[in-house]
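J.: The following block contains a protein sequence and its predicted model.
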Amino acid sequence: MSPYDGARARALRLDAQIGIEELATAGGVSANTVRSAESGHHQPRPRVANAIARALGVPLDELAPPGPALTLCDVRRRLVLTQAEIADKLGVVRQRVSQVERGVTEVPSPQAWAAAYGLSTAQWVSVDAASRDLVRQHVAERARKRRETDQRGNA
């Protein structure tokens, strides 16, 4: 799933001629939360993204459409679950879920984790690999930017 598309949410809200305050009330969130979600400065929590989508009368996929490869975080958000809720299902601490979703650590029992995320074991392996690939891409991008900054500083 792609990141939440705040610009798309704003466009839908404007097309429906709904004000920020009205959408916030309908979604059960604050107006500042709606503004922040629309601005794109950060990704809204799953509960907020779902609330905005429901208030706009659209499926969540319309505000966060599926992309080429889902990550574990994407799957969890589609289930409208928090890391703490997944952790409770598995009997682990939330930080462990965060580490797994970021590709920092592997799990001892893919079957149990797959079930917690509503996936088959084969799907889990695929999505876990996509999560790890994304982490590698982010690390490589940060390293590239750091090298470019260093080169500019040395020039």
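T.: The structure has been received and is ready for your questions.
J.: From here on, just use CA atoms for contacts and neighbour counts.
T.: OK.
J.: quick one: the helices in this structure?
T.: With helices called from DSSP state H, the chain shows them at 6-15, 20-27, 31-39, 46-56, 60-63, 72-78, 83-90, 94-101, 110-116, 121-154.
J.: Throw these into a markdown table and include mean neighbour count, thanks.
T.: As requested, the helices of the chain are arranged in a markdown table below (neighbours: other CA atoms under 10 Å):
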| stretch | mean neighbour count |
| --- | --- |
| helix 6-15 | 16 |
| helix 20-27 | 18 |
| helix 31-39 | 17 |
| helix 46-56 | 20 |
| helix 60-63 | 18 |
| helix 72-78 | 20 |
| helix 83-90 | 16 |
| helix 94-101 | 17 |
| helix 110-116 | 17 |
| helix 121-154 | 14 |
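J.: List the residues that contact the nearest residue to R35 once chain neighbours are set aside.
T.: Nearest in space to R35, with sequence neighbours left out and distances taken as CA to CA, 6 or more residues apart in numbering, is I20 at 7.2 Å. With contact set as CA atoms under 8 Å, 6 or more residues apart in numbering, I20 has these partners: R13, A31, V34, R35.
J.: Second structure for comparison follows:
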Amino acid sequence: MSAYDGSRVRDLRLKAGLRIDDLAAAAGISANTVRSVEKGRHQPQPRVAQALARALGVPLRELARNGRNLSLHEVRGLLGLTQAEMAARVGASRQRVSQVERGAATVRSPHAWATAYGLTPDQWTRALEQARDLVRRTVRTQIRQRRTKRGDTA
């Protein structure tokens, strides 16, 4: 699932009045990389995305796909952090971060977690609920598949 929106990068570049070469120079990357990102040919590595956001003068999440709530995993990816690095930020284990991102665990201090992910508490709560909803849908699907396999109609 791709989190970056190449057309968003292009829109921000044009809004800033920059040519592709200008943005590339400001970000310290090649013009071909900027073109490739803008056309959606590939998703930029976190380092490249961070350089583009910095050069455009916007927060990294501004490069995210519009109209869609991002998962906590995607937000962490936008930040260019591993689970271990996020765990260090929130003072938890990597396993705990994994559980929370999958919606399989809750946290005692959502504000601290939201801050670590660079989100408002409301944004963080929505992302966590999205993960929980995915878990619920997956469990329901697995139950239906088991019932179908056994021949249950209920």
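T.: Yep, that arrived. Please read all numbers here as calculations on a predicted model, not as lab measurements.
J.: TM value for the aligned chains?
T.: Once the chains are laid over each other, their TM-score by TM-score structural alignment, normalised by the length of the second structure reads 0.54; 133 aligned residues with a CA RMSD of 4.2 Å.
J.: quick revisit: pick out the most distant pair among the contacts of I20 of the first structure.
T.: R13 and A31 (12.9 Å; CA to CA).
J.: Find residues that contact each of these two.
T.: In contact with both R13 of the first structure and A31: I20, L23, using CA under 8 Å, 6+ apart.
J.: what's the residue closest to the geometric middle of the second structure?
T.: With distances taken as CA atoms, centre = their mean, the residue of the second structure nearest its centroid is E74 (2.1 Å).
J.: Return the residues in contact with the residue lying closest to it once chain neighbours are set aside.
T.: Of all residues beyond its chain neighbours, the one nearest E74 of the second structure is A3 (6.3 Å), with distances taken as CA to CA, 6+ apart. Residues in contact with A3 of the second structure (CA under 8 Å, 6+ apart) are A64, R65, L70, E74, L78.
J.: run the last query once more with 7 Å
T.: Residues counted as contacts of A3 of the second structure (CA atoms under 7 Å, 6 or more residues apart in numbering) are A64, R65, E74.
J.: separation between the closest residue to G6 of the second structure other than its chain neighbours and T141 of the second structure?
T.: Closest residue to G6 of the second structure apart from its sequence neighbours, by CA to CA, 6+ apart: E38 at 3.9 Å. According to CA to CA, to the nearest Å, E38 of the second structure and T141 of the second structure sit 37 Å apart.
J.: Would you mind measuring from the residue mapped onto A116 of the first structure from the second structure to L134 of the second structure?
T.: With TM-score structural alignment defining the correspondence, A116 of the first structure maps onto W113 in the second structure. Shown here: W113 of the second structure relative to L134 of the second structure, a distance of 20 Å by CA to CA.
J.: Equivalent analysis for G40 of the second structure, please.
T.: According to CA to CA, G40 of the second structure stands 26 Å off from L134 of the second structure.
J.: again, but for E101 of the second structure
T.: From E101 of the second structure to L134 of the second structure the distance is 11 Å (CA to CA).
J.: do the same with L12 of the second structure
T.: Here L12 of the second structure is placed at a distance of 32 Å from L134 of the second structure (CA to CA).
J.: next one: S30 of the second structure
T.: For S30 of the second structure, the distance to L134 of the second structure - CA to CA - is 38 Å.
J.: what's the neighbour count on R45 of the first structure?
T.: Per other CA atoms under 10 Å, the neighbour tally for R45 of the first structure reads 15.
J.: likewise L119 of the first structure?
T.: 16.
J.: Please report how far the match of A116 of the first structure lies from V100 of the second structure.
T.: Per CA to CA, W113 of the second structure is found 10 Å from V100 of the second structure.
J.: what's the answer for A88 of the second structure, then?
T.: 14 Å.
J.: just L14 of the second structure next, same as before
T.: From L14 of the second structure to V100 of the second structure the distance is 37 Å (CA to CA).
J.: again, but for A3 of the second structure
T.: A3 of the second structure sits 19 Å away from V100 of the second structure, going by CA to CA.
J.: Over to N66 of the second structure?
T.: Taking CA to CA, one finds N66 of the second structure at 24 Å from V100 of the second structure.
J.: How about V135 of the second structure?
T.: Distance from V135 of the second structure to V100 of the second structure, by CA to CA: 11 Å.
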